[in-house]
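**Q** sequence and predicted model, in that order:
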Amino acid sequence: MNITRNNVDALNAVITIDLAKQDFAENVEKVLKDYRKNANIPGFRKGQVPAALVKKQYGQAIMFDEVNKLLQESLNNYLNEEKLDILGNPLPVAKDIDWDADSLSFDFELGLAPEFTVNLEAAKTAAKYKIVADEEMVNEQVEYIQKQYGKLISKEKVEEGDDIRVKVVNQEEGIENETTINVADIRTKTNQKKFIGKKVNDEITISTKGLFEDDHKLMDVLKVDHDKAHGLEVEVTFTIEEISTKEKAELNQEFFDKLFGEGKVTSEDELKARIKEDAEKQFAQQADQKFMNDAVEALVDNTKFDLPKEFLIKWLQTAGETALTAEQAEEEYTKSEKGLRYQLIEGKIITDNGLQITFDEIKDYTSGLIKDQMAQFGQLEPSEDDVTNIVSRVLSNQEEVKRISEQLMNDKMMKLFSEKVAADTKEVTYKDFVKEVYGE
């Protein structure tokens, strides 16, 4: 056997594997003997079929199979030994093979990963956000918590902000559901006024068009699937069954202890400071993720390298469960090119900065996640044995290991970008952050 490589250019190569008959003849004969032992051919006892008949009937198929096994093994070994970084998988080159010849030759096309450098400074166009919880937001959160822990009071008439339990019906559309909505859930003041002042057993007939901010809320209220809710425009009748509101909880020590534990917060000012601190910790995670996403976009836009496009389009035609036409494969390549570029950039960043993940790191990271989750349920000091047992169960699931590994690598990449990318920092409120980033 002889293996050679012809580098067509920096991104494409052809591997040629030359086989002599003796490279696979012994394996073919061995398989033929096994076939003869087990062959069931009419007119012959099992194990007594003439070797010539077995070879005539199965010989060529067995040779094809053994040659293919040898080619795959030899090709994989060669790629590993030569440390070739390839994209996709090798593609066999179609050509006529004389299977009766003393030597056989096979060609395989390779798409080679490009060589390039990554300059993290190219990501400095991404903005770092410092999101602050302003006084308005803190006050709104205080009021929300007061209502959440407040006393439920029944009412005779509907007013702004009340909860109303309703039965909603449209017989023609097969809609009938009981649910609770808040008057504030209704999108427009005009529609809200149709409910204001109503009493138990009163009926309101109203159009579903634009009734709520989005179709998902309409799905919940009407108990219909997404396709039906999307763009639905019919009249429905709401029958009021119950009206209630929450009397806000008093800001006293009993309330503070219920929220944070005995004596940890002792005044309204401390409550607001705690809410502000907790909110800004959550905002920091969103800001960091946004910064990293923007940094990635900047790196993809500014890190220039070529890809073996023609090879990858050809590979995509046969890579999936269903074969694609050349046009379909090119369309798929266009969709996935940006993601492929980032995968290559990410791999380069990981290698250049030593961000590889060890199993011990995965265990420690998983342990931290579990302790955080247990703390949320009041288990502030779980035993190490309990945590270790849970970690073992979690990491016995390969899907969980993959998910946690990706999360850990994301954290490592985020830390790297934060430390090495000198981006400008913008201080904004959460509302301004949402408006600036998402245009809402």
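**A** Alright, I've got the coordinates.

**Q** use CA for all of it now, contacts and neighbours both
**A** OK.

**Q** starting at the chain centroid, how far to the helix or strand in which residue 136 is found?
**A** In the assignment (DSSP states H and E), residue 136 maps to helix 135-148. Per C-alpha atoms, centre = their mean, to the nearest Å, the displacement of helix 135-148 from the mean C-alpha position of its chain is 33 Å.

**Q** what lies in contact with it?
**A** The list of residues contacting helix 135-148 from outside it, by C-alpha atoms under 8 Å, 6 or more residues apart in numbering, reads 246, 247, 248, 249, 250, 251, 272, 275, 276.

**Q** so which of the residues you listed is the most crowded?
**A** When these are compared by neighbour count (other C-alpha atoms under 10 Å), residue 276 ends up highest, at 19 neighbours.

**Q** and that one, what element?
**A** Assigned by DSSP H and E, residue 276 belongs to helix 268-302.

**Q** now find how far off-centre that helix is within its chain.
**A** How far helix 268-302 lies from its chain's middle: 20 Å, per C-alpha atoms, centre = their mean.

**Q** elements contacting whichever helix or strand comes after that helix?
**A** For helix 268-302, the following helix or strand on the C-terminal side (DSSP H and E) is helix 309-319. Judged by 3 or more C-alpha pairs under 8 Å, 6 or more residues apart in numbering; DSSP states H and E, the packing partners of helix 309-319 are strand 86-92, strand 103-112, helix 326-352.

**Q** ok, which stretches of the chain are helices?
**A** Assigned by DSSP state H, the chain shows helices spanning 25-38, 51-82, 135-148, 189-193, 215-222, 226-229, 253-260, 268-302, 309-319, 326-352, 359-376, 384-395, 398-420, 430-438.

**Q** reformat these as JSON lines; add distance to residue 4.
**A** Below are the helices of the chain laid out as JSON lines (distance: least, C-alpha to C-alpha, whole Å):
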{"stretch": "helix 25-38", "distance to residue 4": "22"}
{"stretch": "helix 51-82", "distance to residue 4": "10"}
{"stretch": "helix 135-148", "distance to residue 4": "68"}
{"stretch": "helix 189-193", "distance to residue 4": "76"}
{"stretch": "helix 215-222", "distance to residue 4": "60"}
{"stretch": "helix 226-229", "distance to residue 4": "57"}
{"stretch": "helix 253-260", "distance to residue 4": "70"}
{"stretch": "helix 268-302", "distance to residue 4": "35"}
{"stretch": "helix 309-319", "distance to residue 4": "19"}
{"stretch": "helix 326-352", "distance to residue 4": "27"}
{"stretch": "helix 359-376", "distance to residue 4": "38"}
{"stretch": "helix 384-395", "distance to residue 4": "43"}
{"stretch": "helix 398-420", "distance to residue 4": "37"}
{"stretch": "helix 430-438", "distance to residue 4": "53"}
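
**Q** out of those, which gets nearest to residue 156?
**A** helix 189-193 (16.1 Å; C-alpha to C-alpha).

**Q** quick one: residue 170 from residue 188, how far?
**A** According to C-alpha to C-alpha, to the nearest Å, residue 170 and residue 188 sit 21 Å apart.

**Q** next one for the comparison:
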Amino acid sequence: MNITRENRDALNAVVKVDIAKEDYSDKVEKILTDYRRTANIPGFRKGHVPMGMVKKQYGKAVLVDEVNKLLQDALNKYLTEEKLDVLGQPLPKTQDSIDWDSDGFSFEFELGLAPEFEVELKSKKAITQYIIVADSKMIDEQIENIQKQYGKLVSQNAVEKDSEITGTFKNEAHEIENTITLTLDKFKEKSVSKKFIGSKVGDIISLETKGLYNDDHDLMHALKVNHDKVHGLDIPVTFTITEINKRELAELDQELFDKLFGKDVVKSVTELKEKIKEDAEKQFAQQADQKLLNDVTEYLVDSTKFDLPAEFLQKWLQTAGEKPLDVDQAKEEYEKSEKSLRYQLIEGKIITDNKVQVTIEDIKNHAKEMIKGQMAQFGQLNPTDKELEDIAARVLSNQEEARRISEQLISQKLLKLYKEKANLKVKEVTYENFVKEAYSKK
């Protein structure tokens, strides 16, 4: 067997595999001999079928199968030994016909080669690393929400600013009739809230759906209509009041603290505020880290320039999926996935250059910590090592779950690397300002 490669350019190559008779003849002969021993052909005793007849009936099929196996094994071995970083899969070049009666065969494969490039982690313009703090306003709002959640409802005769109002939205023509409990702070305009103030049970309020809420999803929930119908909905509705209540706030006492966090974990309002701040900022840190990861990724894709074997990849996409694609469909699919492919290559380069590794032990330890946290939610605070080991083994026997954990750990290690090596400027903000800065439309 002989394998040669011709590099067409830096991103495209053709590999030629020449297979001689001596590469496959012994294997084919052995298989046919085995067939002869077991073949059931009318007129011949088992094991006494003439070899000529066996070759005539099975010879070509066995030859084709063995040559294809030999070809794939040889090609895979060649790519590994030559350390060729290929994109997609080798594509066999079209051959008019193969003469399976000849003694040797030649096959050609097109290769798309990964580009060579360097990654510069330090951007000229600093990337913002947000540190989100829970300010006193947020903490006080959270405490009030807790007090409302654990408070009790007191019936009212008339609607006040902070009432909880139960009633039914209705529009017969559009078959809308939905009963909900609402609060006045959800409405977009103060003029709408004023219509409710002083109203009593049995009163009917006339409203317009256009501009009723800030968010269409709130209107969708209020009217119980689907997502497509709610956008741009401009119809009159009535709201018939059936119940008016005021929520009496729960006392900030030890009984409430114990309900929230367990016995004696929090013993004062000061400690409650500290606990809320600590828990909130842990959650905020995850959001800030994800934002940083997204921003660094965007910078890397935009700043790391290299060419791809686009023509090859589009050709490969035509046959790579479950359904074949035509030329235009493959081009469209390539354009949609190009950015993702670029980042995969950049990420792979960063991982290789910086020796970022995730070991089996890392994956197992992460799984055990994850399981420990889940068990704690159900009151199992001190599981034994054996329990954790056994559950982790079951979890990691699922290859998809093991892969997901491995990807999480890689992301964590990359994030740590970016914090160490990227050009970052740290900015401390409240959550409200973080949302405005990080997710407002540019």
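**A** All right, it came through fine. On a predicted model such as this, the values are computed, not experimentally measured, just so you know.

**Q** if you count what's nearby, which of residue 170 and residue 188 of the first structure comes out ahead?
**A** Under the neighbour definition other C-alpha under 10 Å, residue 170 of the first structure and residue 188 were set side by side, and residue 170 has more, 16 against 13.

**Q** show me what contacts the closest residue to residue 283 of the first structure other than its chain neighbours?
**A** Computed as C-alpha to C-alpha, 6 or more residues apart in numbering, the closest residue to residue 283 of the first structure that is not its neighbour in sequence is residue 131, at 5.9 Å. Going by C-alpha under 8 Å, 6+ apart, residue 131 of the first structure touches 280, 283, 284, 287, 427, 428, 429, 430, 433.

**Q** just curious, which of those is nearest to residue 236 of the first structure?
**A** Of all these, residue 430 has the smallest distance to residue 236 of the first structure: 36.6 Å, by C-alpha to C-alpha.

**Q** thought that closest one was touching residue 129?
**A** No. Taking contacts as C-alpha atoms under 8 Å, residue 430 of the first structure lies outside contact range of residue 129: 10.0 Å.

**Q** mind listing what's buried in stretch 252-265 of the second structure?
**A** For stretch 252-265 of the second structure, a neighbour-count test (16 or more other C-alpha atoms under 10 Å) marks 254, 256, 257 as buried.

**Q** same question, stretch 181-198 of the second structure
**A** The neighbour-count check on stretch 181-198 of the second structure (16+ other C-alpha under 10 Å) flags 181, 184, 187, 192, 193, 196 as buried.

**Q** gap between the two ends of it?
**A** 17 Å.

**Q** so what touches that stretch?
**A** 158-167, 205, 207, 211-214.

**Q** stretch 87-101 of the first structure now?
**A** Against stretch 87-101 of the first structure from outside (C-alpha under 8 Å, 6+ apart): 104, 105, 106, 107, 108, 109, 110, 111, 112, 113, 312, 315.

**Q** for the fourth one, which non-adjacent residue is spatially closest?
**A** Pointing back at residue 107 of the first structure there. Per C-alpha to C-alpha, 6+ apart, closest to residue 107 of the first structure is residue 16, 4.5 Å.

**Q** tell me if I'm right that that neighbour and residue 4 touch.
**A** Yes. Assessed by C-alpha under 8 Å, residue 16 of the first structure is found in contact with residue 4 at 5.3 Å.

**Q** these two - which one has more neighbours?
**A** Taking neighbours as other C-alpha under 10 Å, residue 16 of the first structure and residue 4 compare with residue 16 leading, 19 against 12.

**Q** in contact with the more buried one, which residues?
**A** By C-alpha under 8 Å, 6+ apart, the neighbours of residue 16 of the first structure are 3, 4, 5, 105, 106, 107, 108.

**Q** most widely separated two among those?
**A** Greatest spacing in the contacts of residue 16 of the first structure, by C-alpha to C-alpha: 5 and 105 (13.0 Å).

**Q** of the contacts of stretch 181-198 of the second structure, closest to residue 327 of the second structure?
**A** The closest of the contacts of stretch 181-198 of the second structure, once distances to residue 327 of the second structure are taken by C-alpha to C-alpha, is residue 214, at 44.8 Å.

**Q** how near is the residue nearest to that closest one when sequence neighbours are not counted to residue 125 of the second structure?
**A** In space, and not counting its chain neighbours, residue 214 of the second structure is closest to residue 188: 5.1 Å by C-alpha to C-alpha, 6+ apart. Using C-alpha to C-alpha, we find residue 188 of the second structure at a distance of 39 Å from residue 125 of the second structure.

**Q** and if you look at residue 430 of the second structure?
**A** Per C-alpha to C-alpha, residue 430 of the second structure is found 23 Å from residue 125 of the second structure.

**Q** of those two, which one has the most company?
**A** Neighbours around residue 430 of the second structure and residue 125, counted as other C-alpha under 10 Å, are more numerous at residue 430. The numbers are 18 against 10.

**Q** that one reaches residue 280, doesn't it?
**A** No. When contacts are counted by C-alpha under 8 Å, residue 430 of the second structure is not listed as touching residue 280 (11.2 Å).

**Q** out of the helices of the first structure, which gets nearest to residue 242 of the first structure?
**A** The minimum distance between residue 242 of the first structure and the helices of the first structure falls on helix 215-222, with 15.6 Å, by C-alpha to C-alpha.

**Q** compared with the second structure, how much does the closest one deviate?
**A** Averaged over the aligned pairs, helix 215-222 of the first structure sits 3.4 Å from the second structure after superposition, using mean C-alpha distance after the TM-score superposition for the first structure.

**Q** show me the longest strand that occurs in the first structure.
**A** Longest strand in the first structure by number of residues (criterion: DSSP state E): strand 235-247.

**Q** so what touches that one?
**A** 147-148, 150-158, 161-170, 199-208.

**Q** how close does the residue nearest to residue 107 of the first structure sit to residue 63 of the first structure?
**A** Residue 16 of the first structure sits 19 Å away from residue 63 of the first structure, taking C-alpha to C-alpha as the criterion.

**Q** quick one: the contacts of residue 16 of the first structure as a markdown table, columns for distance to residue 241 of the first structure too.
**A** What follows is these, written out as a markdown table (distance: C-alpha to C-alpha, whole Å):
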| residue | distance to residue 241 of the first structure |
| --- | --- |
| 3 | 81 |
| 4 | 82 |
| 5 | 79 |
| 105 | 82 |
| 106 | 78 |
| 107 | 77 |
| 108 | 73 |
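
**Q** show the buried residues in these.
**A** For the contacts of residue 16 of the first structure, a burial check counting by 16+ other C-alpha under 10 Å picks out 105, 106, 107, 108.

**Q** what's the neighbour count on the nearest residue to the last one once chain neighbours are set aside?
**A** Spelled out, it's residue 108 of the first structure. Once flanking residues are discounted, residue 108 of the first structure sits nearest to residue 92: 4.3 Å by C-alpha to C-alpha, 6+ apart. Residue 92 of the first structure: 14 surrounding residues under other C-alpha under 10 Å.
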